[in-house]
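# sequence plus predicted model, see below.
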Amino acid sequence: MGCDTFTPDINGAARFAERLSAGLVQRGHTVHVSAPNDRYALEKPRIEKVEGEDLVLHRLPSVRWPNHDWLRFVWPWRSKHYARKVLDTVRPDVVHIQSHIVIGRGLTREARKRGIPVIATNHTMAENILDFTRLPEWGNRIFVKLAWDDAKRTFDMASAVTTPTRKAADFLEQTIDISGVIPISCGIDMSQYTAEIGPREEKRIVFVGRLTSEKRVGDVLRAAARIPDAIVELVGDGDQRAALERHAEELGIRERVVFHGRTSDEDLRAALTRASVFAIASIAELQSIATMEAMASGLPIVAADAVALPHLVREGENGYLFPPEDVDVLTDRLNRVLDADAGEYERMQRASLELVAAHDITRTLDTFEALYRGEQIPA
């Protein structure tokens, strides 16, 4: 498994790779993971317990991205060198990359030389990292073009290319002119989440995810400022946290906003269970594991009508969509959920549970195992 982000990093790609790897170990596979180290040092492969299972981690020397609060990366010109070392040591039956950027890029090229099949999963949009390039607008345009050109070269070498949703697959096919991208949900283990069916005594709006600009968490705060007595819980951290704390002060709701930062899985799940509604204003989700976690916790969802979020929200059934950046409509949709009578609220809760059942992790594992065996999966 080639991962440019992996535990202790917290983002969708890392969480998916961790759960997929652990699920494969449970099924009797031996899983090795290439991922950045927390310092510029190459260490011997070691066993790390991830999601309760033992994985073999190959931690590669990495440096911190200067414009990001935690992201680390391997020098691109060293990626093939480290890939050779890992592949010649492990001699895997299949390589599954979770990113085309650095580690996955090197593994793909070296695996191809050795005749090892590669499965590539795309979790990223090049546009997502423009806030961290610090380039002028013309520089960002060049950066995005080069990034997608490189992605195409990598994906063209793969036996199969997957992405979490049909919408994300369509986006990738149109952006880099490839075909046959297979949508496979990141999956979720619903047994890990607790849904308390019934109305809440408090109005609690929760968001889980990185506090970065593309998540547009400020929109959620502005909507909450218009809803008397609403409490906002933000689970996650990021480069925008300080700015969001100041924004909450300016809105006069700082005492009603809880910044949890990074939390344990137990605390995250507890925050979801006690919440009234999950709100996500993000404009760059290729699936959103956090939204699926909220659904598995029996929460109605209010989400931006952008990219893949409409795949998880059925208007009026398990929640509502709103036009991206439209705080007026976001406020209205939140009020519809928070002011719903007991019967209507419970109906939305149960709809979330029913809809997320289609994303059970068992199906995800079955599909990837079939790909690893070389079976054809309909795109």
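Alright, I've got the coordinates.

# for the rest of this, base every contact and every neighbour count on C-alpha atoms.
Will do.

# so what touches the strand or helix carrying residue 120?
Per DSSP states H and E, residue 120 falls inside strand 118-121. Applying C-alpha atoms under 8 Å, 6 or more residues apart in numbering, the contact partners of strand 118-121 are 94-100, 108, 111-112, 155, 157-163, 371-372.

# ok, and here's another one to check against it:
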Amino acid sequence: MEGPMNIVIFTDTFLPKIDGVAVSVENFSRILSARGHNFVICCPRYGDDDPMELGERVKIVRFSNFALPSYPDIKVVFPLFRKIREAMTMFPADLVHIQSPGLMGIYGIIAARYYGVPAIGTYHTLVSEQTTYLSPARLLKIDRLIAFYRSLRGTTDRVSPARNNKKTLAQRAVQRSCNWLYEREDLIISPSHRIKNMLLEQHVATPIEVISNGMDLGVFRGSVKERPSTPPRLLHVGRISFEKNCDVVLNAFTRIRRELPGATLSIVGDGPALESLKAMSTRLGLADSVEFTGFIARADLPALYPRYDLFLTASTMETQGLVVLEAIASGLPCVGVDAYALPELIHHGENGFIARPFDPEEMAHRALDILADASRYRAFSAEGLRIASEHEINRCATRLEGVYARESARAGSRIVRMAEAV
């Protein structure tokens, strides 16, 4: 399709909330709107100060909702068909782009079918890994009473859910429902090859194309780090939620401190597991060496990463890993785990190491190996910058623009289509 395109995005999360989905939607809509395309972003309402546009060509339609009791950042959006009609006709839609398999994703499929336009979706989130927030104990907040009771008895409250390689019944059910939605789209965009392979193994029949979410290398502009500081400064950035396994990072850090007593760790971010992690840090005797910064504005992150020496993550649910991409673009070697997309950004033995999931002993061992060898450290930093360069945001936006044009062209004349729908 030639000329400007009108894209309607349906997402269960967006600004002012900051996460990988919101950042991806904001980045691509800003870049492609500057090239003349129009966007309408359908998303939850968070408050009275929510932005309602990102410029003349990017409009935002907010949907009323209620917060999930077990995780207030997750919004359950009401089906407001008046809002859907407003979004689809503000700029007569050429294509619907779904960013999440929640209720907004379902509304996006309905809108695309009603108005006769293609629907594509990006597989940003492994929703099946977040079923802990759907348990009755968490929804009714009984887990807080249990944690309080354990604190009185001096026992440890569990930071992370049970871990094994088998999917629970709830996880399998959620995975099937997500795949049901993706199979009703015309194309799936996967941010990584590993997620594409996972979908193929699950026999998802919809065509899949790999396009990175990208990184603005003009903002995250790192340089080669020659050697770690003495003592070293370690960093973890991200949503502080149970499925991110930040407790594994804390346990690894206790082992690192045995070898490097002056080492420090900063945990940047906010989320439902934060208070549990603070309590755990105190129990482990790390209160003086671990800093919990809470939320830090995204605009401040490019200046934050270079102040550290090594990035750690134990997350087992990354479809790409935005914070890892930010870290390597800032010149930091990384230690991650062998789960989903992380090995596509952390190349074992090249710009960091990959440890076994849920193994703090190996994570600590790998971190110490990097910090102990200055020549290896410098090589890892340089290779991370090279890997990050492959994800330059404008290059990724051009690929997405090509997908939009190709899929829109397959749908035929927009004018005829909209005349029939209205």
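Noted; the coordinates are in hand. Note that the coordinates shown come from a computational prediction; the quantities given were computed from them, not determined experimentally.

# drop the TM-score for these two in here.
TM-score for the superposed pair, counting by TM-score structural alignment, normalised by the length of the first structure: 0.90. Supporting figures: 366 aligned residues with a C-alpha RMSD of 2.4 Å.

# quick one on the thing from earlier: and the strand holding residue 120 of the first structure, how far from the second structure on average?
With mean C-alpha distance after the TM-score superposition for the first structure, strand 118-121 of the first structure departs from the second structure by a mean of 1.1 Å once superposed.

# tell me which element the residue lying closest to residue 54 of the second structure once chain neighbours are set aside is part of?
Counting by C-alpha to C-alpha, 6 or more residues apart in numbering, residue 54 of the second structure lies nearest to residue 30, which is 7.3 Å off, once chain neighbours are set aside. Using DSSP H and E, residue 30 of the second structure falls within helix 20-34.

# matching residues in the first structure for the helix or strand following that helix?
Proceeding N to C from helix 20-34 of the second structure, the next assigned helix or strand is strand 38-44, under DSSP H and E. Under the alignment (TM-score structural alignment), strand 38-44 of the second structure falls on residues 30-36 in the first structure.

# what's in contact with the matching stretch?
Contacts of stretch 30-36 of the first structure (C-alpha under 8 Å, 6+ apart): 1-6, 21, 24-25, 55-62, 72-74, 86, 90, 103.

# in PyMOL, select just the buried ones from those residues.
Buried members of the contacts of stretch 30-36 of the first structure, defined by 16 or more other C-alpha atoms under 10 Å, are picked up in PyMOL with:
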select buried, resi 1+2+3+4+5+6+21+24+55+56+57+58+59+60+61+62+72+73+74+86+103
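
# out of the contacts of stretch 30-36 of the first structure, which sit inside helices?
21, 24, 25, 86, 90, 103 (DSSP state H).

# the helix or strand hosting residue 146 of the first structure - contacts with which helices or strands?
Element membership for residue 146 of the first structure, per DSSP H and E: helix 137-155. Contact analysis of helix 137-155 of the first structure by 3 or more C-alpha pairs under 8 Å, 6 or more residues apart in numbering; DSSP states H and E lists helix 103-113, helix 166-176 as its packing neighbours.

# indicate which one of those helices is closest to residue 288 of the first structure.
helix 166-176 (11.4 Å; C-alpha to C-alpha).

# quick check: buried residues in the closest one?
Buried residues in helix 166-176 of the first structure (16+ other C-alpha under 10 Å): 166, 167, 168, 169, 170, 171, 172, 176.
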